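**Student:** can't give you the sequence, but here's the structure:
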């Protein structure tokens, strides 16, 4: 383990977070929240000071391998969450440090699960910081730093592989730094476009910013107690469309910008993603039609919730916990499906499910005809054995973590549906579950140990599991 380079990179993380903490301080200044502004300035100074101390460590080698990539990624997300929780505690908005850490991890991992029973009365600076953590965590803070860090060799791609969602990471252009810039450029552009559309719907500038942050990062922190139930149909449709757009693989947007329309349209994952959404919306609309005033309203709520759940955003336009069993079962299934790889969404990812289905088809063919060669292809390209193996291992680790977490939080005595959907919501970075953690409820009733389990799940889900697991291996920490 090259400890020096890990500390060096963590210093960049702390310095960056120190700069980001100035934005909610400005928001507090605009609303005359002097104490809250002081807390954010103090936290920013603390983060910058710690970053400056870490930066004094000199690394003899700038080479960055996969082991350092996993460790740096995991420690980075733990560190930004701990520092990000400080304003919640110091302002007294969330005095319990475990609750504050839960809220912050939920923000950065774009989960949107909250322990707060009511958010409408929180200071504006705190509301801004909650939603802004979604935007920072959506594309990944390390992806942003990749465009700036002076690393050598294959170092950039090792960091990107450790943080980016999906079974494999593709470079859009030959240089990883340029890829990171392109990804953030697309991310920022889509955020600004949604912000403008929301303003046309007569949403205030502050509310439009928070909504755009939450939608872009597919996060889900609301700033009203009923999430989006009280907003106009226009606002709900805008948010629905952009939630779905942010769940698309960003490689497809790059191909569209390069006018490679045929190649973008050939993506099996994107086609399957939209097909799943269309089928789910159709079934749920028919199932809840009698509950609303006409087809239009039923379709709007069905589309909003399907888009919210499959992209793991977690916004709510209604209390879907009151829907018929079939509709709720479909939403629970979508929690596991998730969005596309290379998007800001969570879940298992559509591409992994496609690979699993293709692998199953291959095995069935070879069971009937042992001599047949049946390669697995995705988008017309041969999928190598390493990608299939990594997908199978990921699913195995996912099932193990889900089962262990489910049993551990069951000690708190909640019913099975609550516990099952709580783990599904946190491990898949969704936010709301059902029953006691439903869209109009919160996670505050769980004990501190149960919340720590779900904090781990949120981080594991956002970082594709392996960076968090390698922290527990003794070999990870041995010097080379």
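**Tutor:** Thanks, I have the structure now. Keep in mind that this is a model prediction, so the values were computed, not measured. Numbers count the residues shown, from 1 in each chain.
**Student:** switch to C-alpha atoms for all contacts and neighbour counts from now on
**Tutor:** OK.
**Student:** quick one: the helices in the stretch 51-200 of the chain?
**Tutor:** Ranges of helices within the stretch 51-200 of the chain are 66-90, 97-108, 124-139, 141-146, 155-163, 176-200, based on DSSP state H, counting those that start in this stretch.
**Student:** can you add mean neighbour count and give those back as CSV?
**Tutor:** Shown next, in CSV, are these (neighbours: other Cα atoms under 10 Å):
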stretch, mean neighbour count
helix 66-90, 22
helix 97-108, 26
helix 124-139, 26
helix 141-146, 21
helix 155-163, 23
helix 176-200, 18
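**Student:** another structure for you, compare them:
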């Protein structure tokens, strides 16, 4: 089947129009705060809007049928086009003059990784800080899902795109029409962001910081307006607890939030993935909190605003905060956890491979995949004893097809291979072992803070240029769950069938 290029170009144009519109929103913020970059941001938005209009006008007469192949191309290259165009505000304002650095920061934003090359975040104009947070917020729920809600206006069905974008082994639909699903997800997403912003403002955070941190929390991104990240608010525990609650919500399947608003609480409590997600967070928090309380050395805290040592509430809060920040791949920092104890260093490194729930904005492997792999592993013991028995893997009391189990196992193997190859790539660039494995795990899992020279109180400014591009690639394949991008490198994908 011949590739439908015109619909791909048309969709790229739509994405650029959305991106340009968000840049104009940043222009409005710049104008309100009079930060001196209003015109630069305006021309950034205008140039992207113009490019988007050209793309759409040159592809008006397109075949409106989109198959799975076009869906994967639009998703993978759509993110790249958004990242490329997203560099323009940084370049036009001079906030990040290097194209490589600007692309790294933008890709980190859209993939909700939260890794940064910026050394002095607080010196940036407010319009740029807002744009930086917006890249998180757009990427959090998915650029493609945003556009799916608009597709019916163009007469295009969005199921192929949703299948490629869906963050997990399956995509639960809230409504038979996929566009209505996207709208409901975005309504919940927007509502959570507005509620968190209001609560943070009431708790004492300035409004501008509140809205930026809310966008970073709900997207599980981690960009902060403060150099010390959330450690800046170590003296205001209420602010950290509010962010803890919304990190937990962002790491849940957003479909469960929809059920909660509909009053179907039992449906949430019966969900196996949610229960395992909750217990993971609870058990890991107890381990981290007790280790901090009994074994961490207060002299080893090198962050600007150190935690209060020797108090159980402080140990519990920082343990819970960092467990959630890493499990949900948000990447906020309340202290330099790499200096607490060697045990916690390895512990938090392991959590980078966990991830949030399927259908959340979190990155990583995802809890449901771990759950099904664990179940299948135990069932292998039964199959060994009873080789003729048919023992299916069950999830939420339903039998899971063998194809799904094989897909999950293939994903995990591919994920670990990507991690190993990613680590080898960084080691070839001269990074030490701890930095290599830390950056690979962090980039692939969209976590943000890594280990070694790129830990929670450091940034990626000293990463070699090739390393930044390698990071960006790992961020992209991690955010789009490997298959969506890597399938483009297979020869059979491009054959006309």
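**Tutor:** Arrived safely, thanks for sending. This structure is a prediction, so every number in the text was calculated from the model and none was measured.
**Student:** what value does the TM-score take for this pair?
**Tutor:** The TM-score (TM-score structural alignment, normalised by the length of the first structure) is 0.97; 479 aligned residues with a Cα RMSD of 1.5 Å.
**Student:** circling back: how about a markdown table for the helices of the stretch 51-200 of the first structure, with distance to residue 439 of the first structure added?
**Tutor:** Below are these laid out as a markdown table (distance: least, Cα to Cα, whole Å):
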| stretch | distance to residue 439 of the first structure |
| --- | --- |
| helix 66-90 | 22 |
| helix 97-108 | 15 |
| helix 124-139 | 17 |
| helix 141-146 | 28 |
| helix 155-163 | 28 |
| helix 176-200 | 23 |
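**Student:** got the contact list for residue 477 of the first structure?
**Tutor:** Counting by Cα atoms under 8 Å, 6 or more residues apart in numbering, residue 477 of the first structure touches residue 1.
**Student:** any idea how far the alignment partner in the first structure of residue 197 of the second structure is from residue 204 of the first structure?
**Tutor:** Using TM-score structural alignment, the equivalent of residue 197 of the second structure in the first structure is residue 195. Distance, residue 195 of the first structure to residue 204 of the first structure, using Cα to Cα, to the nearest Å: 10 Å.
**Student:** likewise residue 12 of the first structure?
**Tutor:** Distance from residue 12 of the first structure to residue 204 of the first structure, by Cα to Cα: 34 Å.
**Student:** comparing these two, which residue is more hemmed in?
**Tutor:** residue 12 (20 against 11; other Cα atoms under 10 Å).
**Student:** what about the equivalent of residue 265 of the second structure over in the first structure, how many residues close to it?
**Tutor:** Using TM-score structural alignment, the partner of residue 265 of the second structure in the first structure is residue 261. Using other Cα under 10 Å, residue 261 of the first structure is surrounded by 13 other residues.
**Student:** what sits against residue 261 of the first structure?
**Tutor:** Contacts of residue 261 of the first structure by Cα under 8 Å, 6+ apart are residue 255.
**Student:** one more time with 10 Å
**Tutor:** Residue 261 of the first structure makes contact with 252-253, 255 under the criterion Cα atoms under 10 Å, 6 or more residues apart in numbering.
**Student:** what's the answer for residue 45 of the first structure, then?
**Tutor:** By Cα under 10 Å, 6+ apart, the neighbours of residue 45 of the first structure are 15, 17-19, 21-22, 39, 51.
**Student:** and for residue 59 of the first structure?
**Tutor:** Residue 59 of the first structure neighbours (Cα under 10 Å, 6+ apart): 2-8.
**Student:** could you dump the residues you listed to JSON lines with distance to residue 104 of the first structure, secondary structure and neighbour count?
**Tutor:** Formatted as JSON lines, the contacts of residue 59 of the first structure follow (distance: Cα to Cα, whole Å; DSSP: H, G, I helix; E, B strand; the rest coil; neighbours: other Cα atoms under 10 Å):
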{"residue": "2", "distance to residue 104 of the first structure": "29", "secondary structure": "coil", "neighbour count": "19"}
{"residue": "3", "distance to residue 104 of the first structure": "26", "secondary structure": "helix", "neighbour count": "16"}
{"residue": "4", "distance to residue 104 of the first structure": "27", "secondary structure": "helix", "neighbour count": "18"}
{"residue": "5", "distance to residue 104 of the first structure": "26", "secondary structure": "helix", "neighbour count": "22"}
{"residue": "6", "distance to residue 104 of the first structure": "23", "secondary structure": "helix", "neighbour count": "22"}
{"residue": "7", "distance to residue 104 of the first structure": "22", "secondary structure": "helix", "neighbour count": "22"}
{"residue": "8", "distance to residue 104 of the first structure": "24", "secondary structure": "helix", "neighbour count": "21"}
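**Student:** would you list these in JSON lines and tack on distance to residue 181 of the first structure?
**Tutor:** Supplementary listing: the contacts of residue 59 of the first structure in JSON lines, determined by distance: Cα to Cα, whole Å:
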{"residue": "2", "distance to residue 181 of the first structure": "27"}
{"residue": "3", "distance to residue 181 of the first structure": "27"}
{"residue": "4", "distance to residue 181 of the first structure": "26"}
{"residue": "5", "distance to residue 181 of the first structure": "23"}
{"residue": "6", "distance to residue 181 of the first structure": "22"}
{"residue": "7", "distance to residue 181 of the first structure": "24"}
{"residue": "8", "distance to residue 181 of the first structure": "22"}
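**Student:** thought residue 435 was touching residue 418 of the first structure, still the case?
**Tutor:** Yes - in this structure, residue 418 of the first structure is within contact of residue 435 by Cα atoms under 10 Å, at 5.4 Å.
**Student:** wait, what's in contact with the aligned partner of residue 62 of the first structure in the second structure?
**Tutor:** Superposed on the second structure with TM-score structural alignment, residue 62 of the first structure falls opposite residue 64. Applying Cα under 10 Å, 6+ apart, we find residue 64 of the second structure in contact with 4, 6-7, 10, 154-157.
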